[in-house]
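**Student:** Curious how this folds, go ahead:
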Amino acid sequence: MENQGETQQPHLVLSHKLFLLTHPDVQDIEKVRLKEEVLTTIKSDDMVPLYETLVAESLLEKDQSLLDSMRAKNEDELKKLDEKIADAEENLGESEVREAHLAKSLFYIRIGDKEKALEQLKVTEGKTVAVGQRMDLVFYTLQLAFFYMDFDLISKSIDKAKNLFEEGGDWERKNRLKVYEGLYCMSSRNFKKAADLFLDSISTFTTYELFPYDTFIFYTVLTSIISLDRVSLKQKVVDAPEILTVIGKIPYLSEFLNSLYDCQYKSFFSAFGK
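**Tutor:** Have a look, this model is predicted:
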């Protein structure tokens, strides 16, 4: 997928911090640190729409000079993007036109303008022919939808991706979609399907933009414990080489899994609490 490496998408990191910032069990001193980190990210990406939302929700204090500065930067960058689109449409080919429109889509995603990002992604899709590139646009939409926890948009985007795969598509993107769908199923409490999708993706995981591999294994173990029978849990999780190489790095997870399987319930509930 374009512009993706083995690092979590920054806005999904930000989304988790925003969740913690509103969670009643997070200590106030921790929330002070989280606010500073959230504001730093907002400043670095000039996220005017998100900043205004958080100010309206009283999660951040309004700084008019900061707001004016970020707006000016956005307007300047948007002007440059529109100039590149105009130049590409007048002087360059279809590929360059698509890339210029994609850059504008990613700009709106970066600053946290959901509605304009979705509109621009549709425009970009209209300039896109290759199935793989159209799939990448769906992944961008899914990342945006997960940031806002828009379950309707997530569901529709997953269905759209599956329809695209009927036209073609490579295995790497198909395997990536399994993890996205698994995360959606876990979020909507369909733990059995989430576990099946995660387990299918263990040996092919490349979806680092969603979360690190350790987090993926954590989710896989948790959903499997809830949904698998004892024999399947042993075969697919307890003895799985991919899980065994990582589980020791995740605090209490090995004890949590193995004490349940071994019927050591005192140890299980101790690990559960931790």
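
**Student:** Could you use CA atoms for every contact and neighbour count after this?
**Tutor:** OK.

**Student:** what's the burial count for Asn91?
**Tutor:** 10 (other Cα atoms under 10 Å).

**Student:** Apologies, that question was intended for Thr40.
**Tutor:** By other Cα under 10 Å, the residues close to Thr40 number 12.

**Student:** can you check Gly126 too?
**Tutor:** Other residues near Gly126 number 12, with proximity taken as other Cα under 10 Å.

**Student:** what does Ala88 give?
**Tutor:** 19.

**Student:** Could you look up the SS state of it?
**Tutor:** Look at Ala88: counting by DSSP: H, G, I helix; E, B strand; the rest coil, its state is helix.

**Student:** Which positions within whatever helix or strand Ala271 lives in qualify as buried?
**Tutor:** Ala271 is part of helix 265-273, with elements assigned from DSSP states H and E. Neighbour-count burial for helix 265-273, counted by 16 or more other Cα atoms under 10 Å, picks out Ser267, Phe268, Ala271.

**Student:** residues in contact with it?
**Tutor:** Residues from elsewhere that reach helix 265-273 (Cα atoms under 8 Å, 6 or more residues apart in numbering): Tyr252, Leu253, Glu255, Phe256, Leu257, Ser259, Leu260.

**Student:** mind running it again at 6 Å?
**Tutor:** With contact meaning Cα atoms under 6 Å, 6 or more residues apart in numbering, helix 265-273 is reached by Tyr252, Phe256, Ser259, Leu260.

**Student:** contacting residues for Glu61?
**Tutor:** Shown in contact with Glu61 (Cα under 6 Å, 6+ apart): Val55.

**Student:** follow-up on the earlier one: now render the contacts of helix 265-273 as JSON lines, adding secondary structure and neighbour count.
**Tutor:** Listed next are these as JSON lines, based on DSSP: H, G, I helix; E, B strand; the rest coil; neighbours: other Cα atoms under 10 Å:
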{"residue": "Tyr252", "secondary structure": "coil", "neighbour count": "16"}
{"residue": "Phe256", "secondary structure": "helix", "neighbour count": "23"}
{"residue": "Ser259", "secondary structure": "helix", "neighbour count": "18"}
{"residue": "Leu260", "secondary structure": "helix", "neighbour count": "18"}
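
**Student:** dump the residue contacts of Cys185.
**Tutor:** Listed by Cα under 6 Å, 6+ apart, the contact set of Cys185 reads Ala194.

**Student:** another one to check against the first:
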Amino acid sequence: MQLERVRTSFGSKKAERRGRGEMEGQEGAQQPHLVLAHKLFLLSHPDVDDIEKVRLRDEVVDAVKIHDMASLYESLAASSVLGIDAAVLDSMRKRIEDELKKLDDKIADAEENLGESEVREAHLAKSLFFIQIGDKEKALEQLKITEGKTVAVGQKMDLVFHTLQLGFFYMDFNLISKSIDKAKKLFEEGGDWERKNRLKVYEGLYCMSTRNFQKAANLFLDSISTFTTYELFSYDTFVFYTVLTSIISLDRVSLKQKVVDAPEILTVIGKIPHLSEFLNSLYDCQYKSFFSAFSGITEPIKLDRYLQPHFRYYMREVRTVVYSQFLESYKSVTMEAMATAFGVSVDFIDLELSRFIAAGKLHCKIDKVAGVLETNRPDAKNALYQATIKQGDYLLNRIQKLSRVIDL
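**Tutor:** Just a heads-up that it's a prediction; the model follows:
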């Protein structure tokens, strides 16, 4: 698949291609710094063509100049991603200095002559300027000062969202985690549903980026009908993430109810190449079609900055799901029958299954001589019985400890 087709799968017809980093979405625009972050990711990706990288490099330079991102310009030059122009760098520093003087004057004027609301707005403007120029440390410091000038819970939440966007730009998971925890504490004081739903998407993206696909799927599905987080990505991209995380996280019944038949997903899934076939062929047990769609869906995953670090893991998990689903219907099945069902060779199935069986991912064994797979699924009732005994022993130990305390 060409890179251009990959980009098309991530945006609606009215939205600009995400790979080119232009603002996305019908109802809102993607945050410019996250657009830039994706371009920088593609610029360092080995699967992107050199010609494409030349264009991306020009767009990155333009974005850095427009937003006066002097520190990023220096770091990219130091890592040989871009060539440095001393005159351009000096010009950016001069504009930054002039703008900071204006902002400081505005803050001083507000503190002397205006009210608390104007003072807060002046500090917020300075925070946003530091975010614009990519000065992470000063932005976080100024956001903290702005928070001290802020009373309303909703406005404090908006500051947390700015911090989260900064965290996703730098992929600073420690900052993101702390900000999510902070937002949840703020919601204990109050907060509107719109911001709570937005936070679910931010947390879902964090969970997906840190390989917690189960929680990410649940959070995305909770937000599917209330999505407004266009500053992170378009709705089409959101559906893409939702389907991918759900396939390896949900059981068959839940997948049907929450994803396959979900009207919100059905409205856009057809726009995303291979995704509809990938989902429906799995549910309909059309394994040849599934493997065909599976090969088409790999490149969009590799070219996504949030999913790419987990590419190999996700590929293994998807294959585990589809092989387990196939074997669930049989006590025993020939290797040839399974190979035919998947449209691959017997040797391929033999090698694949042996790896998953050795890793404990599949509950079956291979009779190489007879060319047969024999399933040995664990006894659910026996496992429940053992778990009950274990929990009972734990409860008795707790009761004994408690009785000794009471006797004292």
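
**Student:** returning to what we had before: what about the helix holding Ala271 of the first structure, how far off from the second structure?
**Tutor:** Aligned to the second structure and superposed, helix 265-273 of the first structure gives a mean residue distance of 1.3 Å (mean Cα distance after the TM-score superposition for the first structure).

**Student:** Report the aligned residue range of the second structure for that helix.
**Tutor:** Alignment of helix 265-273 of the first structure against the second structure: residues 287-295, by TM-score structural alignment.

**Student:** quick one, helices of the stretch 51-200 of the first structure?
**Tutor:** Per DSSP state H, counting those that start in this stretch, the stretch 51-200 of the first structure carries helices over the ranges 64-91, 94-111, 114-126, 131-148, 151-165, 171-187, 191-201.

**Student:** which one in the first structure is aligned with Pro273 of the second structure?
**Tutor:** Counting by TM-score structural alignment, Pro273 of the second structure corresponds to Pro251 in the first structure.

**Student:** Does its match lie in a helix or a strand, and which?
**Tutor:** Assigned by DSSP H and E, Pro251 of the first structure belongs to no helix or strand.

**Student:** count of residues packed around it?
**Tutor:** A total of 12 residues lie near Pro251 of the first structure under the criterion other Cα under 10 Å.

**Student:** The one 3 residues further on now?
**Tutor:** For Ser254 of the first structure, the neighbour count with other Cα under 10 Å is 20.

**Student:** State the distance from it to Tyr208 of the first structure.
**Tutor:** Ser254 of the first structure sits 23 Å away from Tyr208 of the first structure when distances are taken as Cα to Cα, to the nearest Å.

**Student:** How about Pro241 of the first structure?
**Tutor:** For Pro241 of the first structure, the distance to Tyr208 of the first structure (Cα to Cα) stands at 20 Å.

**Student:** So which of the two has more stuff around it?
**Tutor:** When Pro241 of the first structure and Tyr208 are compared on other Cα under 10 Å, the one with more neighbours turns out to be Tyr208, at 17 against 12.

**Student:** counterpart of the more buried one in the second structure?
**Tutor:** Aligned partner of Tyr208 of the first structure by TM-score structural alignment: Tyr230.

**Student:** so who does its match touch?
**Tutor:** The contact partners of Tyr230 of the second structure, taken as Cα under 6 Å, 6+ apart, are Gly28, Ala29, Gln30.

**Student:** Leu183 of the first structure now?
**Tutor:** Applying Cα under 6 Å, 6+ apart, no residues contact Leu183 of the first structure.

**Student:** which bit of the first structure covers the helix or strand harbouring Ile357 of the second structure?
**Tutor:** Using DSSP H and E, Ile357 of the second structure sits in helix 346-358. Alignment of helix 346-358 of the second structure against the first structure: no match, by TM-score structural alignment.

**Student:** So which elements touch the helix or strand just after that helix?
**Tutor:** Counting by DSSP H and E, the next helix or strand C-terminal to helix 346-358 of the second structure is strand 364-367. Judged by 3 or more Cα pairs under 6 Å, 6 or more residues apart in numbering; DSSP states H and E, strand 364-367 of the second structure is in contact with strand 372-375.

**Student:** Check the offset of the strand it packs on from the chain's centre.
**Tutor:** Here strand 372-375 of the second structure is found 37 Å from its chain centre; the criterion is Cα atoms, centre = their mean, to the nearest Å.

**Student:** Provide the contact partners of that strand at residue level.
**Tutor:** Lys331, Ser332, Val333, Thr334, Met335, Cys364, Lys365, Ile366.

**Student:** Pull the contacting residues for the second one.
**Tutor:** Applying Cα under 6 Å, 6+ apart, one finds that Ser332 of the second structure lies in contact with Leu373, Glu374.

**Student:** Now do the same for it: its match in the first structure.
**Tutor:** By TM-score structural alignment, Ser332 of the second structure lines up with nothing in the first structure.

**Student:** Going by secondary structure, Lys390 of the second structure is in what exactly?
**Tutor:** Take DSSP H and E as the rule and Lys390 of the second structure turns out to sit in helix 380-407.

**Student:** sorry, back to before: mind putting the contacts of Tyr230 of the second structure in a markdown table, neighbour count included?
**Tutor:** A markdown table is the format used below for those (neighbours: other Cα atoms under 10 Å):
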| residue | neighbour count |
| --- | --- |
| Gly28 | 16 |
| Ala29 | 18 |
| Gln30 | 19 |
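
**Student:** so what corresponds to Lys149 of the second structure in the first structure?
**Tutor:** Lys149 of the second structure maps onto Lys127 of the first structure when the alignment is built from TM-score structural alignment.

**Student:** so how far is Ile202 of the first structure from that match?
**Tutor:** Here the distance between Lys127 of the first structure and Ile202 of the first structure works out to 34 Å (Cα to Cα).

**Student:** same check, this time on Arg71 of the first structure
**Tutor:** According to Cα to Cα, Arg71 of the first structure and Ile202 of the first structure sit 43 Å apart.

**Student:** how about Ala72 of the first structure, what's its match in the second structure?
**Tutor:** Counting by TM-score structural alignment, Ala72 of the first structure lines up with Lys94 in the second structure.

**Student:** And that match, how close does it get to Glu137 of the second structure?
**Tutor:** Lys94 of the second structure is 20 Å from Glu137 of the second structure, where distance means Cα to Cα.
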